[in-house]
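Colleague: prediction below, plus the sequence it came from.
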Amino acid sequence: MTTSAFAAGNYRFIPSVFQYSSGIAADPGHHVERITFRKPLPLREGFEAIAALIRASGRPLTAFCACELRSPAPFSDSGFRSFNEAYVETLRAWGLFDGTTNPVARSNVCPEIAPPAEPSFHAFSFVATGDAGAPSFVISGGAEARGGNAPYAERIVRYRDSSAEALRDKAVFVLDAMEQRMAAFGHGWADTTATQLYCVHDIHPFLADEIVRRGAARAGLTWHYNRPPVIGLDYEMDCRSVTVERTA
């Protein structure tokens, strides 16, 4: 994997699809700050709150580097594309999305219980000035779908199989992807401050061997009872190394 510079935001990113990058890392002399909303904010209201918080920190909107979304239910392939096309319009207006390349990392998952009525922001991150003295990065959510333009049903690992063996295979695929993304920035599990997992199935059969033994739970593991954003996906993870985290 290669990284690209996004000078306007003072960070590097791993190019991916038009709706998000595969991860970001702050430039030298900068660090990532993460803010969690006390309650999910609908997309438009969330963008407004994010803009106000970034500006209050004395940073340009191009410092927006990652977000964590919550959606009502998994999308169809076409529904997911329609949502993404609407989502990136604000990034275009903020000078982040040029119509092809999007530097902003993202996770978008669906609470199985008490979901929001509409897609909403759970948290976001931006790049602030000042060296934190430690790695500062956010890796995007990744689920068990291989790359490419084919329908998700053709790319999902062990499609429509939620057996213990299949879930292990899905988890290994995602864990490998997380490691590859971190490696692109020269980092690994030992550098993380948080790992999040999104799944509504039982992860205990492989938790120790596939997650803990790798070091993926070195700072603990936050398990959200959520589904990935597209119908047919079962397992998603993201991770980060962030020194400053707060609630708004």
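Modeller: Here it is on my side, so go on. Being a predicted model, the structure only gives us computed values, none of them experimental.

Colleague: make it CA atoms for all contacts and neighbour counts henceforth
Modeller: OK.

Colleague: might one say that Lys170 is in contact with Arg158?
Modeller: Yes - in this structure, Lys170 sits in contact with Arg158. The criterion is C-alpha atoms under 8 Å, and the distance is 7.2 Å.

Colleague: could I get the full set of strands for this structure?
Modeller: Listed in chain order, the strands of the chain (DSSP state E) span 4-6, 11-13, 23-26, 30-42, 64-70, 105-111, 120-129, 137-143, 194-198, 222-224, 226-227, 236-241, 244-247.

Colleague: pasting the second one now:
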Amino acid sequence: MIKTVDAPNGGYRFMPGVSQYSAGVAALPGFALERVRFSKPVPLRQGFERIAQILKDAGRPLTAFAACELRSPAPFTESGFVSFNEEYIGFLKAWGLMPDGVNPVARSNVCPKVDPPSEPGFYAFSYTVPASNAPASFVIAGSGEAPEGKANYRDHAIRLGDTSPAAMQEKAKFVLGEMERRMSAFGGDWSQTTGVQLYTVHDVYPFLESELGKRGVLRHGLTWHFNRPPVVDLEYEMDCRCVYTERVVQA
């Protein structure tokens, strides 16, 4: 069984991941996750300020911040990604989310090919609210076609540099398997998801039914963002969630 850890004062538990994000979060008993999407991406610093105000208005502490979805102008180099993550983690530490140095917040970070933002920022975020007898809720962090926690992504990416139909299918199989592994940490599977998001600029139709369909991924449809993963040379990313309350706010 995959180990999960309770987030201090957050109302959720998380599956430990890498320094920049956890692999996923799930609401603890007595709480539920809610998702807020901005009408357009909000730059990072401004986004943290907006999120802080939304949490305050909801009567929730900063530590209720559980997951986020970011948008960046273009894929980062490996070193550029490290620098960005240091900036992002600085905000989490200032919010008291990493008292022991472990990051509990799940995250996706992708790069729109069409009309990208001018700087990294928030697309959406999720937080916990008190909710007695609420159904289970979880948010699974985004994963591309390379294992997390290695020295770099490039040397471990599935079929590096190959975007043929067969290669894309192999990349998808890896990512789908990672989504399933992460959901299993919270007793979840595709039958419980309320939203599934795909990020790629390549054709997925050749395996849409055979891989995603047969696993039950498409039961509520699929949100396909014409985006690239956040690191150069990665081509396919997904995330998923089981969240019953979602809303959109003006950016």
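Modeller: Great, that's in hand. Only a predicted model underlies this, so the values are computations on that prediction, with no experimental measurement involved.

Colleague: turn the strands of the first structure into a markdown table, columns for distance to Arg213 of the first structure and mean neighbour count.
Modeller: Rendered in a markdown table, the data for these read as follows (distance: least, C-alpha to C-alpha, whole Å; neighbours: other C-alpha atoms under 10 Å):
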| stretch | distance to Arg213 of the first structure | mean neighbour count |
| --- | --- | --- |
| strand 4-6 | 31 | 16 |
| strand 11-13 | 28 | 26 |
| strand 23-26 | 23 | 30 |
| strand 30-42 | 27 | 19 |
| strand 64-70 | 26 | 25 |
| strand 105-111 | 24 | 25 |
| strand 120-129 | 28 | 24 |
| strand 137-143 | 20 | 28 |
| strand 194-198 | 14 | 21 |
| strand 222-224 | 16 | 15 |
| strand 226-227 | 24 | 26 |
| strand 236-241 | 16 | 25 |
| strand 244-247 | 26 | 11 |
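
Colleague: nearest to Thr90 of the first structure, of those strands?
Modeller: For the strands of the first structure, distance to Thr90 of the first structure was read as C-alpha to C-alpha. The smallest value, 11.4 Å, belongs to strand 64-70.

Colleague: how close does the closest one sit to the second structure?
Modeller: Its aligned residues in the second structure lie a mean 0.3 Å from strand 64-70 of the first structure after superposition (mean C-alpha distance after the TM-score superposition for the first structure).

Colleague: on that earlier part again, make a markdown table out of the strands of the first structure and add distance to Ala56 of the first structure.
Modeller: Output for those, formatted as a markdown table (distance: least, C-alpha to C-alpha, whole Å):
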| stretch | distance to Ala56 of the first structure |
| --- | --- |
| strand 4-6 | 21 |
| strand 11-13 | 20 |
| strand 23-26 | 19 |
| strand 30-42 | 13 |
| strand 64-70 | 13 |
| strand 105-111 | 22 |
| strand 120-129 | 11 |
| strand 137-143 | 22 |
| strand 194-198 | 26 |
| strand 222-224 | 29 |
| strand 226-227 | 32 |
| strand 236-241 | 23 |
| strand 244-247 | 14 |
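
Colleague: which among the ones you listed is found nearest to Val212 of the first structure?
Modeller: Comparing the strands of the first structure by their distance to Val212 of the first structure (C-alpha to C-alpha), the top pick is strand 194-198, with 11.0 Å.

Colleague: in the helix ranked longest in the second structure, what's buried?
Modeller: With DSSP state H setting the assignment, residue counts place helix 165-184 as the longest helix in the second structure. Residues of helix 165-184 of the second structure classed as buried under the neighbour-count rule (16 or more other C-alpha atoms under 10 Å) are 168-176, 178-183.
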